[in-house]
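A.B. asks: I'd like to go over a predicted model; first the sequence, then the structure.
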Amino acid sequence: MRFLIPALVLWLIPCCTTKAAAFDLVAREMSRILQNGHYARLDFDDELSKRIFNDYVGDLDPSRLYFEDADILKLGQKYETELDNMLLGKRSMAAASEIYGVYKKRVIERAAVVEQLLKEHEFSFTTDEFIARDREDAAWPKNAEDAKNLWRLQLKEALLAETLRRQEIARRAKEQGKKNPLKDQPDAKEKISQRYERFFKTIEGADDEDIANYFLSAVARAHDPHSEYFSARELQQFRVNIQNRLVGIGALLRAEDDGATKIEGIVNNGPADRQGELSLKDRVVGVDSKNDGNWVDIMFMPLDRVVEMIRGEDGVEVALKVEPAGAPSGETRIIVIKREEVTMKDELTTAEIIDYDKGQDKMKLGVIKMPSFYFDPEDRAVRVSRDLEILLERLKKENIDGLAIDLRGNGGGSLEEVRRITGFFVGAGPVVQIKMTNGHIEPLKSPFRKPLYDGPIVVLTDKGSASASEILAGALQDYNRAVVVGESSTYGKGTVQQPLEISRFMPPLANRERAGAVKLTIQKFYRVAGSSTQKLGVVPDIILPSVRDALEVGEKYADHALDYDKIRRAQDLKPYNRQNLFITMLTDKNAKRVSENKDFSYILEDTERVEKRMKENKVSLKMEDRKKEIAKADLRRKSRNAERLKRFAEIEKQDEATFKMYRLTLDDVNLDQLPEVNLENDSQRHMRQAKDEVADLDDTPEWPSGVDATKREGLSILRDLVGAVKASKLAGVLERGD
């Protein structure tokens, strides 16, 4: 199975009693897989060894706060050009462990410095001191004294930021007549201490499997940004992300600074919900993964380990020791829940119908929201193309005039799924071209003779639209089948990955149970017009302002990214007539609306401010300066909120007089009458989530009708397109052609 996934997202997942695999052997087999199977076919030589070394120490200490200059020099002299030989010689874990051991030693030393400074040092916020906002390219600390001064500045910034945050929250709570949600929390120093304590304990508690994970991840990513090593628990999470289901209790967890794990959400009608005892904001402090009396204290345990313990086999009970929300400190109770399969319905494809049923320009628009291109290889009924086909059939039954496909934030998924889905809109023909490492090019074609939907389409994209999303958006653009609207480009990932379980390549008698997997880049993909999306992404037909244009987001900023190139156009590509998209007319109307839109004006202002801040790369540690910055931001916020409250109220009235919005999920498709969108109820439809009292103080007005500025402009463009298509059909000038 081939996948196109740039990133994994942890949704819910120390202790693993299973014996660790022989990681020297795992490392050798993974290296051989990369040598023989990676698209770039990199030589295992001194150059690659240097990459691996630099990536490993950089991953461990990205802000250069722990290692000292002498550490890097000494370790580099010993290992920088030897890791390639050690990997292939089944002796790399000694190097990985030694490097991690030096890192751990420095972490313990910095922990002592943090404790001493927080207890004894009097931090002054009246002097003109600054700290770098981004230390990725900073020098390593020269020695312990240099590191101590660096940590003094780090703690000073953390304390200043926490103090100012608390003051701002207290002020907003008072202004809004609400209780200060931080009133009963430990003071700022204690909060910072807890935060670092959790991190330090994680580093100190790392076992051989963790160290192997850190090191082998660096080995894989030295080849390209999307080649990854998965530990056993990460492989489990990868499967969850692809399949959109898991076996567990149906709860969303969050790590707390004080070491506990808090219940942030409970899936409606899931195992925990039906059992009935677990409540939002309960704090989990212990887990008995088989309900057999073997309790594990999970205080300060990494969240992924906690989740791994709570997940398990279908039908097997797990016991949780919890401190109930609102109970006196120290009070605990035991809750036993039987694990079951849980479908992550919030991550399924959904739709809306926007019925403009008033005035002269009556029309119905469909909106498809696809969070990912999910696919369950164990159950072919669970796949995004099946879900989308069901939703499209209902949208057609509702006689929609146009369709918006929202791919914002969609990081990719199954190559086969995007091939099928593209065929829903273009019918017969090539969808994407795949290039092998030997130069052979294979076109992947739509499996359908005719499109399932042949009406006007707008595709919404952003910097988070990656991989499979870029195949779909790029194909629809190359076929002149849709107008692509969004940020300046998509992510820019143009490679295909294949996950391989390393245990399959290990000798029969080796301990293979927790060997993990490698997801390696095996191919590059190209648009049917011949261009790669690698580094370039898909550039929309109509570009909307975005603050992310000021940030380093995308493949072109990633280390070791493969290069952009082009190949020939697919032979069987038969695009529609581009004139049928009316790009010039749509662009002109869009430009006028954007120039008059206050929200896009705010975005442009914010973009300029972020660009300046990124360029300066420094943060003042002077209380007076920071308060001035906060005062300016607060004045800007209040001014914008006042303007928006008035304007949004008018827009809301116009919306009520202009259209109705209907919800369409897989649970709704067979209803005679689709339910109207209810923003408050729909947000809690699949999962009840704990109220964030701090976030509740954010008084920024909600988007009118729940439609953000980009989506609203995308719908306006779609309405313009539908109107132009209807007018052209009446005039008899719409036709297909090259």
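C.D. replies: Arrived safely, thanks for sending.

A.B. asks: going forward, measure contacts between C-alpha atoms and count neighbours the same way
C.D. replies: Will do.

A.B. asks: got the contact list for Gly530?
C.D. replies: Going by CA atoms under 8 Å, 6 or more residues apart in numbering, Gly530 touches 433, 566-570.

A.B. asks: most neighbours out of the residues you listed, which is it?
C.D. replies: Gln433 (24 neighbours; other CA atoms under 10 Å).

A.B. asks: ok so that one is a helix residue?
C.D. replies: No - going by DSSP: H, G, I helix; E, B strand; the rest coil, the assignment for Gln433 is strand, not a helix.

A.B. asks: surely it is in contact with Phe525?
C.D. replies: Yes - taking contacts as CA atoms under 8 Å, Gln433 lies within contact range of Phe525: 5.5 Å.

A.B. asks: tell me which element the residue nearest to Asp258 when sequence neighbours are not counted falls in.
C.D. replies: In space, and not counting its chain neighbours, Asp258 is closest to Gln194: 5.5 Å by CA to CA, 6 or more residues apart in numbering. Using DSSP states H and E, Gln194 sits in helix 188-204.

A.B. asks: other SSEs contacting the helix or strand just after that helix?
C.D. replies: Downstream of helix 188-204, the first helix or strand assigned by DSSP H and E is helix 208-221. Packing contacts for helix 208-221, counted by 3 or more CA pairs under 8 Å, 6 or more residues apart in numbering; DSSP states H and E, involve helix 23-37, helix 46-60, helix 92-120, strand 228-230.

A.B. asks: need the contact list for the residue nearest to Asp258.
C.D. replies: 257-259.

A.B. asks: top of those by neighbour count?
C.D. replies: Ranked by the number of neighbours (other CA under 10 Å), those place Gly259 first, at 21 neighbours.

A.B. asks: pretty sure it contacts Arg198?
C.D. replies: Yes - at 6.3 Å, Gly259 counts as touching Arg198 under the criterion of CA under 8 Å.

A.B. asks: and the contacts of the top strand by length along the chain?
C.D. replies: Ranked by residue count under DSSP state E, the longest strand found in the chain is strand 517-526. Strand 517-526 is touched from outside by 30, 34, 37-39, 220, 224, 226-232, 235, 432-437, 494-503, 532-533, 566-567, with contacts defined as CA under 8 Å, 6+ apart.

A.B. asks: got another, please set it beside the one above:
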Amino acid sequence: MEKNAPFSVMNMHSFRWIRLTAFSALAAAAITSCASAATDFNQVGKQMSLLLQNFHFSRKEFSDELSTKFLETYLRKVDPNKIFFTQQDVDALKRKYGKELDDYLMSGQMMDAAQAMHALYRQRAMQRISYARDLLKKGGFTFDKDKSIERSRRKTAAWPKDEAEMQQVWKDMVEEQLLSEILRRETVARLAKEQNKPDPLANEKPAEEKLLMRYERIQRNIQETDLEDVAETLLSAVALTYDPHTDYMGARQVDRFKISMGTELTGIGALLGSEDDGSTKITGIVVGGPADKSGELKLNDRIVAIDSDNSGEMVDILFMKLDKVVDMIRGAENTQMRLKVEPADAPGQAKIITLTRSKVPLKDELAKGEIIELTGAPEGRNRIGVLSLPSFYADMEGGDRRCAKDVKKILERMNKENVDGLVIDLRSNGGGSLEEVRLMTGFFTGNGPVVQIKDTRGNVDIKSAHNRQKLFNGPIVVLINKLSASASEILAAALQDYGRAVIVGDESTFGKGSVQQPVDIGQYLPFFAARDRAGLLKVTTQKFYRVAGGSTQLKGVESDIQLPTATAAFELGEDILDYAMPYDQITPCTNYKKDSSIAAMLPVLKDASAKRVEKDRDLQIAREDIAMMKQRIKDNKLSLNKKIREQENSALEERRKSINKERKIRFAEMAREDATKYKIYRLTLDDVNAKELPLADPEKDNEQFMHLAEDPTAELDDSPEYPSGLDPELREGINIVQDMLKLESSGK
């Protein structure tokens, strides 16, 4: 089971596979008759190129300048760290393909260029990795140099000018990886000794051998690349050159995309991970799924072979790409498959497990809530709801699982429980369905415009909510961070523009203000062409704007009250992406009314929050962490000297220990205070019709939907958990809602 979280917004109301209207019935027959034929990716490339130029918001036509950018995007995609191609390779590719890729695409000869470029990439990758393996086998690393390498080569490094410079890059890189692995093992061994626990890494293979296996996996993955992968890499690079959210997805990626928009899949209900030794490990088991019900498959078991259709023929999956392993495990409902497994408690002893696939609900991806009852608060103003939404999901296969429908159930139960104020947690919510966010906004604003959509011709369509009245009337805080994107930004922006919520968190959200439309390329291929593996073009056709007229593009939604969040230290957001579309504004909607009460409250709310943040030790630690991380990113250096690295690690370890020591004492006191201050009720979709809501139990509730394997070193991490499952940002969000309730009650 593999889940992606795309930043795409889909107009699910108008979502459809775009089809040719003529000959539709005959085309369906042609698909069936040609299903077994090989897909002609030259035709796929040609049709995608036409669709891209005609459907994309920019209507940008192919040119020599754009063709050069196609190649640059391709090179960043296959070699982002500049560790495979030399400058000589890059120059040669530019001379041959720089101004010609658009011609290859439009003339239906794309695969000539795609296969030739991939062949060079494969040759160089095999050459570099073989060199790295030779270095590891030869040994002789001393780790005593007065030398540093770049932590990240993506933006700052130039292409190595020749083979000699490339070999030095790899020599330094291998030395750093080996040093990091040695230091990791030494740290784990030291922590285990300090805590009188066994060293969980004592029986691991030597560090050099572990890295050798890691490189072997990379080599095998490159060798497994098929024609579909080769085509997808180039076509994706072409699409991404138009903007960061326009993309080509091959057939396998389309399946994963559909799953990412929904909340269930058909399979065995197991979360998989790749191991350095080439095996695939069970890292999670979905509660109630086939793997869980059978009881035969355990956490940390290793899958070494798969009989996907229970035909009696096992396929060795050693070093196979994880996505292809996942594809083999998925299948039709009620079909059987067999796994060859090495149990975690009996390594080297294989057994065969037969499982029947079924629909597996991913309940941890669904909307959920909590109700926090505040003791000591005024009667009738003492209940705050927390609504957590991981994504704006919608079943793309016509099912009835939709997040607006689920959120409505939770809000209705919150109303029944007399919730006074609400925290909506959109942190790290990457978006989803435009239709779902339209419906959901109306729960809080009532009837009125939600978002404006502009197409390439400048036509503006206003998407409105048609709720006669609000479903929730109380004060609202929306928690956001830099990973809150797309549909999250539509909801946050609308609630801010209506004066319905205080936005709290990072400086701003991600900054994605565009709408993508999926186009089934197979429907545009020649009449008798095989089209079942043609893939999909996800193309930006529109931009969306706030009801107040501004775009969320690049700027995102700015917080009313900023907090030091975990994501603040990292370079995240639309503004750092290649070919991001510009910010602009359009005319504001006239048929909406902004509530002025929050604007009046805001100075008081900001002042009260600032005073709490200054006294909140955890938020101050977060500020220190952010400053340290930003400096580390700016310095962009990793020493190859073991003594220097040990000193750096020792300083970090001492800081960690000091913080943990202080937190253990403080968290114990907080837990005692929480017990008298809060009564927290769980409100999942399974609880909405319960006679009485159960009390929340963070430890047990985390295992309610999926059992997760622990990292073998996890027990050595003595960092205490935040009491009551309430992290500092969420606690401050609750505090701000309390402040709003108090101000409302006082009539000020």
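C.D. replies: Structure received. All of these numbers come straight from a predicted model, not from anything done at the bench.

A.B. asks: and the TM-score between them?
C.D. replies: After superposition, the two chains reach a TM-score of 0.95 (TM-score structural alignment, normalised by the length of structure 1), with 718 aligned residues with a CA RMSD of 1.6 Å.

A.B. asks: re earlier: what span of structure 2 is the helix holding Gln194 of structure 1 aligned with?
C.D. replies: The counterpart of helix 188-204 of structure 1 in structure 2, using TM-score structural alignment, spans residues 207-223.

A.B. asks: the matching stretch: average distance to aligned residues in structure 1?
C.D. replies: With mean CA distance after the TM-score superposition for structure 1, stretch 207-223 of structure 2 departs from structure 1 by a mean of 1.0 Å once superposed.

A.B. asks: in structure 1, what residue corresponds to Glu313 of structure 2?
C.D. replies: Residue correspondence, TM-score structural alignment: Glu313 of structure 2 in this structure matches Asn294 in structure 1.

A.B. asks: narrow the contacts of strand 517-526 of structure 1 to those that are buried.
C.D. replies: Taking 16 or more other CA atoms under 10 Å as the criterion, what is buried in the contacts of strand 517-526 of structure 1 is 30, 34, 37-39, 220, 224, 226-232, 235, 432-435, 494-503, 532-533.

A.B. asks: list residues touching both of Gly259 and Arg198 of structure 1?
C.D. replies: Contacts common to Gly259 of structure 1 and Arg198, judged by CA under 8 Å, 6+ apart, are 300-301.

A.B. asks: in terms of helix, strand or coil, where does Ser180 of structure 2 fall?
C.D. replies: With three-state DSSP as the basis, Ser180 of structure 2 sits in helix.

A.B. asks: wait, Glu614 of structure 2
C.D. replies: For Glu614 of structure 2, the assignment made with three-state DSSP gives helix.

A.B. asks: list the contacts for it?
C.D. replies: Glu614 of structure 2 neighbours (CA under 8 Å, 6+ apart): Gln620.

A.B. asks: separation between it and Pro564 of structure 2?
C.D. replies: Distance of Glu614 of structure 2 to Pro564 of structure 2, computed by CA to CA, to the nearest Å: 11 Å.

A.B. asks: what's the answer for Asn591 of structure 2, then?
C.D. replies: Separation of Asn591 of structure 2 from Pro564 of structure 2 (CA to CA) stands at 36 Å.

A.B. asks: more neighbours, these two?
C.D. replies: Taking other CA under 10 Å, Asn591 of structure 2 and Pro564 do not tie; Pro564 has more neighbours (23 against 9).

A.B. asks: how close does that one get to Ile480 of structure 2?
C.D. replies: If you go by CA to CA, the gap between Pro564 of structure 2 and Ile480 of structure 2 works out to 11 Å.

A.B. asks: quick one: common contacting residues for the two?
C.D. replies: Residues touching both Pro564 of structure 2 and Ile480 by CA under 8 Å, 6+ apart: 505-506.

A.B. asks: follow-up on the earlier one: now do the helix holding Gln194 of structure 1 and helix 46-60, the angle between them.
C.D. replies: Relative orientation of helix 188-204 of structure 1 and helix 46-60, computed by axes from the mean of the first three to the mean of the last three CA atoms, to 10 degrees: 140 degrees.

A.B. asks: and the angle for helix 188-204 of structure 1 with helix 208-221?
C.D. replies: Using the same axes, to 10 degrees: helix 188-204 of structure 1 against helix 208-221 is 80 degrees.

A.B. asks: which SS class is the counterpart of Gly315 of structure 1 in structure 2?
C.D. replies: Matched to structure 2 by TM-score structural alignment, Gly315 of structure 1 sits across from Asn334. Judged by three-state DSSP, the three-state class of Asn334 of structure 2 is coil.

A.B. asks: ok, Phe424 of structure 1 next?
C.D. replies: When classified by three-state DSSP, Phe424 of structure 1 comes out as helix.

A.B. asks: the aligned partner of it in structure 2: what's it in contact with?
C.D. replies: Counting by TM-score structural alignment, Phe424 of structure 1 lines up with Phe443 in structure 2. Applying CA under 8 Å, 6+ apart, we find Phe443 of structure 2 in contact with 408, 467, 469-472.

A.B. asks: please repeat the previous calculation with a cut-off of 10 Å.
C.D. replies: By CA atoms under 10 Å, 6 or more residues apart in numbering, the contact set of Phe443 of structure 2 is 404, 407-408, 411, 465-473.

A.B. asks: so which of those residues sit within strands?
C.D. replies: Using DSSP E, the members of these that fall in strands are Ala465.

A.B. asks: buried subset of the contacts of Phe443 of structure 2, written for PyMOL?
C.D. replies: In PyMOL, a selection of the buried entries from the contacts of Phe443 of structure 2 looks like this (16+ other CA under 10 Å):
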select buried, resi 404+407+408+411+465+466+467+471+472+473
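
A.B. asks: for the contacts of Phe443 of structure 2, which one is nearest Ala714 of structure 2?
C.D. replies: If you rank the contacts of Phe443 of structure 2 by distance to Ala714 of structure 2 using CA to CA, Val407 comes first, at 34.5 Å.
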